[in-house]
Structure formats: structure tokens, C-alpha cells
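Novice: Need a 3D model of the sequence below.
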Amino acid sequence: MTDAARESVESALELSKVESHLHPEGSFDVAEHPVPTGREEIWRFTPLKRLRDLHADADLSADTIVTEVQAPEGVTIEQLEVGDPRLGSSGFVPVDRVSARVWHQATERYAVTVPKETELDAPVFVDVTGTGTQGAASSHVVVTAEPFSKATVVFRFTGSATLADLTEVVVGDGAQLTVVSIDDWADDAVRLGHRHVRVGRDATFKHVDVSFGGDVLRHDSTAEYSGPGGSVEMLGLYFADGEEGRGQHIEHRLFVDHAAPNTRSNVVYKGALQGEGAHTVWIGNVLIRKVAEGIETYEENRNLVLTDGCQADSVPNLEIETGEIAGAGHASATGRFDDEQLFYLRSRGIEEDEARRLVVHGFFNDLIRRIAVPQIEEQLTRTVEAELAKNVLKAFPVAAGEDA
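Specialist: Below is the predicted model of the structure:
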């Protein structure tokens, strides 16, 4: 892309302000973001009373997370100071009070950088372990895949914590980057996470978002393009449990901003729910700007409701400012456990509990295989099995008159 063409695209973007309730005005000034009340569009599904004041003015300086990084040779890990130019290199601008406060007040700031033209033969693992919920912790990380590099970065979150964090991702021209984020927290964890990625010319980015543990998880993931030819794939897998009206709340909010021509995006999220009070939320927003001719996008969300008493909210949104596109679409479906599949398996001699496990595994497995990180795929398969083994008998009581 020539400098003149790039300036033309940037100029068009500056003139093209989108007036929409789905995209609040961004600002680094915390005062510009009032404390949410729950009546705002972007907060209406979130249980504010369970956030331990993260959405308001909780002290974010608690020393309750431990971060360890395992990286192949060549990858650089650096602590960052306030004002480092790499902070903000993704183009991120806070659109809510939480992310604005993390920007200014994060107690941990660091960068993970994959050098230009480097192809890693093993993933980078970032393990974040919570050591308690006494006070709120905060962190800000910048992941950069320099031009024509190829890498996978895996974040694993475990333990107990109250965490507000921000992850910026910069994918250089021609680079290929996969970022996997696995939330396998203890039952008392609360996390509000923000991720923002900028995808360069002819670059490829895959984001895998896995959410199993925790009391309340809310993830805001946004993607934008800095040049034509970029591709974004977002895959998500989540499993929410509930018991006696106090269920997990797992919320994913996605926004893909097609701000360059001939770009592509594909979003597929799948979730399962079981137990009284379990609640999942998926909001998928895709914006196709006037300058983004020739783009192709599709977003899909599927929810499998395993028991009564749980709720799945799914809201796909498409905003299109040009008709010169290759394709755009979305799909959303929420359904109960398929009794016909269960009958088919039982008629072939498979026990009921095993048949139910097979149906749920089948629901998730096609998505797990697309992660393309073998050790992660194996781990997720075991985690799904653990969730089912822990709850399957309670979730699927045998009806009166059926064989036990």
C-alpha cells in the first residue's frame, strides 16, 4: 500500500464518525466515563453488584496476582513504565470507566515481543495465578508480532482474584499470530478483561477465548485493521454452571471494525449452560465502514442449554456503510439438549450418562480442533469432561419411569 493510499484511508476514517449506541465515545480521561448504573446499553446484562466495585472506584493496587512467562528463544519480555510508546501502539482508546482506570492505574505493565521474521517452534505461555480476592489487581500487557513473524501466545488464568486487565495486540504486516486466553479460575474469581488488536496489511490473527471458571467474567474484545488484506478469526468456548440461584455469569462482547478494504473476519462462539442461575451473554458487533470495500465477514453464536433455570442472551449486530462487499452475515441459536440425538445413541446400546457426554463433546469438539495448538486442545477436552463428570448426574436427573 503506497503512502498516498494509506493517507487516503486514514483521511476517510477521520471523516467517517459512526453515530451508534453500540460504540461509546472513547476517552483516556476517567472523568469522561461515569460510573455505570446498568441502564447503559453496554452494561445492561452485567450484574454490577457482583463486580466488587471494579466498574466504579475500587482500589486497583492489590498484589494478588503472580505472572510467569515461559518463552522460546528470541522472544523478549520487558517491564514497561508509564509513558512507554508501546502502550497504546494498538490504537486502543478506553470506551468505559474500567479500561480507562486500568490504563492509568495498572500496577503491572509488560510487553511480549516476537521479532521480525521470527517463526516460533513453541508457544509463549503466560500464566497468571490469583492468590486471593482481598482487594483488586490490575495489569496491562502489550503483545507484538513484528512484520512477517509467526507465533502463538497462550494466557492461562487460574486461582482466586479480583482482576481488571487490558491486553493490547499488534500484528505487523504479513505476520501470523494466535492468542489463546483460558479462564479456568476458582469459583470466587471476578475478572473484567479488555483486549484490543490492530491487524496489519495481509496479516492473520486468531483469537481463542475459553471461559470455564469464576463467579463473574466479562471480556471485551475488539479488532481493527491498519491496512488491506488483514484477516481476523475469533473462536470462543464457554461453560457456565449454577446452583440454587447463584450461577456463573460469563459475558463476551466483541467488536470487529472493518476500517480497511479487502479484509476478512470470522467469529464463532459456542457455550453450554447448566444449573440454576447460570447466565451467559454474547454480544457480537461488526462495523463495515464506507472505505471497507470488498470485505467478507461472518459471526455465529451457538448455545446449548442443558437444564432448566439458566439463561443465554445472544445479540449479533451488523452495521454496514457500503454495499460494495463480498459478503456479510450472522447467526445465533440457543437450544435445549437434543433428545433425538440422545435416543439415537441409547438405541445403539450406549448408556444414558455416556450418551449425554458424547453429545456435549460433539457440540464443542469441532471448535476445539480449530484451535490448532495440540496441548491446548487436549487440555480443553479434559476440562469439558471434568465439567460434565462434576455435574452431569445433577444436571440430567433420570425422569420417573425411565431406567436408572
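Novice: C-alpha only now, for contacts and for neighbours.
Specialist: Fine.
Novice: Tell me which helix or strand the residue nearest to Pro123 when sequence neighbours are not counted sits in.
Specialist: Spatial nearest neighbour of Pro123, chain neighbours left out: Thr152 (4.8 Å); criterion: C-alpha to C-alpha, 6 or more residues apart in numbering. When secondary structure is defined using DSSP states H and E, the element that contains Thr152 is strand 150-160.
Novice: Can you measure across stretch 109-121, start residue to end residue?
Specialist: For stretch 109-121, the first and last residues are 26 Å from each other (C-alpha to C-alpha, to the nearest Å).
Novice: Please identify the buried residues of that stretch?
Specialist: Using 16 or more other C-alpha atoms under 10 Å as the test for burial, stretch 109-121 gives 109-116, 118-120.
Novice: same deal with stretch 303-310?
Specialist: Of the residues in stretch 303-310, those with enough neighbours to count as buried (16+ other C-alpha under 10 Å) are 303-307, 309-310.
Novice: how about the strands in the stretch 1-150 of the chain?
Specialist: Along the stretch 1-150 of the chain, counting by DSSP state E, counting those that start in this stretch, strands occupy 65-70, 76-79, 108-114, 124-131, 137-145, 150-160.
Novice: Oops, could you answer that again for the stretch 201-350 of the chain instead?
Specialist: Applying DSSP E, counting those that start in this stretch to the stretch 201-350 of the chain gives strands spanning 204-211, 216-225, 231-243, 246-247, 249-258, 264-275, 279-288, 296-305, 311-320, 327-336.
Novice: Just give the nearest non-adjacent residue to the residue most central in space within the chain, would you?
Specialist: Nearest to the geometric centre of the chain sits Asp209, at 4.4 Å (C-alpha atoms, centre = their mean). With C-alpha to C-alpha, 6+ apart as the criterion, Asp209 has its nearest non-adjacent residue at 4.6 Å, and that residue is Gly236.
Novice: Tell me who's in contact with that neighbour.
Specialist: Applying C-alpha atoms under 8 Å, 6 or more residues apart in numbering to Gly236 gives the contacts 208-210, 268-271.
Novice: hmm, back to that, Thr37: which of the strands of the stretch 201-350 of the chain is closest?
Specialist: Distances from Thr37 to each of the strands of the stretch 201-350 of the chain were compared using C-alpha to C-alpha; the minimum, 16.2 Å, belongs to strand 216-225.
Novice: Please provide the structure for the following sequence as well, for comparison with the first:
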Amino acid sequence: MTVVESTPFVPVQTRSERPTSFEPEDFGTPTGREVNWKLSDVRRLAPLFVDEETEVGDDLAVTYDVDAIESYLVESTGHDVAPRGEIFEPEDVVAAIAWKRCANALHVRIPEGETVAEPLVARIAGQGEGRHANAHIVLEALPGSDATIVLEHSGSAAYAQNVEILVRDGARLTVVSVQEWDDTAVHASAHQAVVGAGAYLKHIVVTFGGGAVRVNPSMRLAGEGSEGDMLGLAFADAGQHLESQVYMHHEGVSTKGDVLYKGALQGEGARTVWIGDVLIGQDATGTDSYEKNQNLVLTDGTRADSIPNLEIETGDIAGAGHASATGRFDDEQLFYLQARGIPEEQARRLVVVGFLMEIVQRIGIPALEERLAADIEAEIARGAGLAPASRAGA
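Specialist: Here you go, the predicted structure:
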């Protein structure tokens, strides 16, 4: 009798091992059991799993206001036009469909050595609930340049988006993605960035609106002495699912990275998901890295998932660590404020604002910071009548 030994199935455990493909069929349709979908709202994201043409007549599901960045736009027609695809590799079926169905990229290029004083803002507006659109965006900062690019999302649509970020040697770039969708919008976006030698990237994700929003950024600190900050802020109301799976890969020597995401939740069914992965590669000696996620639960009936992961392949590093915390209001903070004559409702507002503004104040764009501060106040006011949380979310 011949004994046939079968190889046991071993699920993918680390972010660096995930398969990539430009072919949607290689991934199949997510069921919610896959490692990168098990905490996602697969039911609401399902329209983005369909591989089909998205244009309806002559109207597009999403419009782009790019007047503010027109002088920095570069024609990019076709899948093979460089630098599109230089570093981007789809990690899931949504990114693969967006790659396949969007032949022409929106390419923003900052010229070598140029410092752009004002932020470059692209406004992306959904034109109707359920209307489906795919996009590929390339943000490129040439050597020695310095700029800030903001992607603002509003309206409603089922919108799949790939963002490819190239920070060349010695460049400094800030990328801010703001999600202020209507509650009926569905949005999944994959941001993939590479940072060259002596270069710096600050990447910020701010999500207030949308029914189900999944923005997954990854950053490769590839060049020697490269640095990166990955910052995020989410405020989930009743029924909202706001998610980010964050990946920082230290590849070069003497790289430095910081990951800080914060979330607030209020209302029945509000949910945030944060999964943070940091990989310090075997050649990344002298690395200094830290990641942290904090969530503030404002009412019962919410859920915050927070999973930090750290993988180190070399012992010659300056430092590395990670932390995660989810909880309700700090009673001592509230007591301190109330003991000084501040009413409880106002004290709670001050605590929430102080907690979230740490991210907002690091954006570096005064007008946008002021607007987001107002959005935070509006979110707090919207939940003012809800009962405070008696315990932390699961």
C-alpha cells in the first residue's frame, strides 16, 4: 500500500506573506473567512467584488475636481505607462478589479527640487448611491521636492480606489485622505507607498462619513535614512463600519517610522477595525519604529477591533514597539474637570476633542484642521443624547 502524505493547509499569518495578483479571479470572492476580510463588512462591500464595466451612459459615478492641481497633472493613458505599477501590487480582489477596470490613472507629479507652498487638493464626489466606480491614482514627488496632496471624498457611490505613492530620494511629501461620504457610500481603497533614501512621507487617513469604508495603507521605507509617519482618525456613528489595515515595512538602513491611529465610537452598531503590521526586514539595521492604536468608546452597543503586530528579522535596531488600548472615558479626567465647575456634558466634549485633535493638529494645513475640528464637534453633538458607555467595546 502506498502512503500519500498530504501537506497541511497553513493560513497566511503575516502581512508580508499575503499573495498579490493583477487578476481578480486569482483572489475569488471574499466570504469573510479570509485573514484580510474576517473583520470586514463583507455584505456591504460586496458591490466592489463585481468585475464589470462601471460607466453608465456618458455619466460617471464619481466626478473629480482637479482644478487646484491641474499644473501638476501628468498624462497617464494605459496600464503600462510608467510609473504606474512601479510599486503597486493588488493584495485583494477589490484592488485587482480597480486596476483592471481603470486604464487611465490620475497622475500628480511634483517637479524635482520644487517646494509647493499651498496644499494641492483633489475633490472626489460620488454621484449617487450604488453607482460603481474604479480609480487608480499616482502621487509622485521627484527628488528634493516638498508638497502636500489632499484627496477629499464626498457624496455617495460604491468606489474602489488604488493610490500609488512614490517619494523619490530626498523628497518630502504629505498625503491626506479625507472620507466625508454620505452614510450610503461604500468605499475601499488601497494605498501603497515607497520612500527613497533621505526622503519623508507623512500619510494621514481621516474618516467621518460612509456606510462601510475600508482604507488600507502600506508604506515601504526602502531607502537609507528614509522616514515615515502613518496617522489616522476615525469617528464611527451608529451603523457605520470604518476600517484600516496598516502596514509599515522597514527595508533600508537607519529608517524611522511612527504609526498612530485613533478612533471614537458612538451609537448602536458603530464599529471600527484597525489592524497594524510592522515588519523590520533583515537588512533594516538601525531601525526605530513604533505603532499605537487608541479607541474611545462613547456609548454601549459599539465595537472596536484593534490588532497590532510586530515582526522583526534583525536584532540590530534602535528600537521597536507597539501598543493598543480601547476604553471608555477616563473617570479621573471627568472628575478633574467637573471639580473645577465644568458641567459633565461639556467635560465629556473636552475629553473627546482633546483625544482626537492630536491627529488633526499633525496635518499641518490650518484650514483643513479647522474644518475637521468642526466636524469632530458636530459628531459629538450628534451623539449628545446617547447614553454614555458603561464599559469598553469588545
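Novice: re the thing from before, could you dump the strands of the stretch 201-350 of structure 1 to TSV with distance to Val95 of structure 1?
Specialist: As requested, these are arranged in TSV below (distance: least, C-alpha to C-alpha, whole Å):
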stretch	distance to Val95 of structure 1
strand 204-211	21
strand 216-225	10
strand 231-243	21
strand 246-247	28
strand 249-258	12
strand 264-275	22
strand 279-288	15
strand 296-305	22
strand 311-320	18
strand 327-336	25
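Novice: of these, which approaches Glu81 of structure 1 most closely?
Specialist: The stretch from the strands of the stretch 201-350 of structure 1 with the least distance to Glu81 of structure 1 (C-alpha to C-alpha) is strand 216-225; that distance is 24.2 Å.
Novice: got the angle between that closest one and strand 264-275?
Specialist: Using axes from the mean of the first three to the mean of the last three C-alpha atoms, to 10 degrees, one finds that strand 216-225 of structure 1 and strand 264-275 are set 170 degrees apart in direction.
Novice: contacts for strand 216-225 of structure 1?
Specialist: Defining contact as C-alpha under 8 Å, 6+ apart, one finds that strand 216-225 of structure 1 is touched by 46, 50-51, 189-201, 211, 232, 248-260, 263.
Novice: that older thread, how about the contacts of Gly236 of structure 1 in CSV, adding distance to Val170 of structure 1?
Specialist: Listed next are the contacts of Gly236 of structure 1 as CSV, based on distance: C-alpha to C-alpha, whole Å:
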residue, distance to Val170 of structure 1
Val208, 16
Asp209, 17
Val210, 21
Val268, 22
Tyr269, 23
Lys270, 26
Gly271, 28
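Novice: Tell me the one of these nearest Asp173 of structure 1?
Specialist: Using C-alpha to C-alpha, Val208 is the member of the contacts of Gly236 of structure 1 that lies nearest Asp173 of structure 1, at 20.8 Å.
Novice: That closest one maps to what in structure 2?
Specialist: Following TM-score structural alignment, the counterpart assigned to Val208 of structure 1 within structure 2 is Ile204.
Novice: Could you check how far its match is from Ser177 of structure 2?
Specialist: Summarising the geometry, the distance separating Ile204 of structure 2 from Ser177 of structure 2, computed by C-alpha to C-alpha, is 6 Å.
Novice: and what of Gln13 of structure 2?
Specialist: For Gln13 of structure 2, the distance to Ser177 of structure 2 equals 28 Å [C-alpha to C-alpha].
Novice: Settle it for me: which of these two has more neighbours?
Specialist: Looking at Gln13 of structure 2 and Ser177 with other C-alpha atoms under 10 Å, you find the greater number of neighbours at Ser177, namely 19 against 9.
Novice: residues in contact with the equivalent of that one over in structure 1?
Specialist: Using TM-score structural alignment as the criterion, Ser177 of structure 2 maps onto Ser181 of structure 1. By C-alpha under 8 Å, 6+ apart, the contact list for Ser181 of structure 1 reads 154-157, 207-210.
Novice: The helix or strand hosting Ser181 of structure 1 vs structure 2, average distance?
Specialist: Taking DSSP H and E as the criterion, the element that holds Ser181 of structure 1 is strand 176-183. Mean deviation of strand 176-183 of structure 1 relative to structure 2 after superposition (mean C-alpha distance after the TM-score superposition for structure 1): 0.4 Å.
Novice: now that strand against strand 231-243, angle please.
Specialist: Going by the same axes, to 10 degrees, strand 176-183 of structure 1 is angled at 10 degrees with respect to strand 231-243.
Novice: Next secondary structure element downstream of strand 176-183 of structure 1?
Specialist: Per DSSP H and E, strand 176-183 of structure 1 leads on to strand 190-199 as the next helix or strand towards the C-terminus.
Novice: With distance to Tyr344 of structure 1 as extra columns, can I get the strands of the stretch 1-150 of structure 1 in CSV?
Specialist: Converted to CSV, the strands of the stretch 1-150 of structure 1 look like this (distance: least, C-alpha to C-alpha, whole Å):
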stretch, distance to Tyr344 of structure 1
strand 65-70, 46
strand 76-79, 52
strand 108-114, 49
strand 124-131, 41
strand 137-145, 47
strand 150-160, 37
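Novice: Might you report the residue contacts of the residue nearest to Asp63 of structure 1 when sequence neighbours are not counted?
Specialist: For Asp63 of structure 1, ignoring the flanking residues on the chain, the nearest one in space by C-alpha to C-alpha, 6+ apart is Ala137 at 6.3 Å. Under the criterion of C-alpha under 8 Å, 6+ apart, the neighbours of Ala137 of structure 1 are 60-65, 106-107, 161-164.
Novice: sorry, back to before: could you give the angle of the strand holding Ser181 of structure 1 to strand 190-199?
Specialist: For the pair strand 176-183 of structure 1 and strand 190-199, the angle between their directions (the same axes, to 10 degrees) equals 170 degrees.
Novice: Including distance to Thr131 of structure 1, could the buried residues of stretch 109-121 of structure 1 go into JSON lines?
Specialist: Formatted as JSON lines, the buried residues of stretch 109-121 of structure 1 follow (distance: C-alpha to C-alpha, whole Å):
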{"residue": "Arg109", "distance to Thr131 of structure 1": "19"}
{"residue": "Tyr110", "distance to Thr131 of structure 1": "20"}
{"residue": "Ala111", "distance to Thr131 of structure 1": "23"}
{"residue": "Val112", "distance to Thr131 of structure 1": "23"}
{"residue": "Thr113", "distance to Thr131 of structure 1": "27"}
{"residue": "Val114", "distance to Thr131 of structure 1": "29"}
{"residue": "Pro115", "distance to Thr131 of structure 1": "33"}
{"residue": "Lys116", "distance to Thr131 of structure 1": "36"}
{"residue": "Thr118", "distance to Thr131 of structure 1": "35"}
{"residue": "Glu119", "distance to Thr131 of structure 1": "34"}
{"residue": "Leu120", "distance to Thr131 of structure 1": "31"}
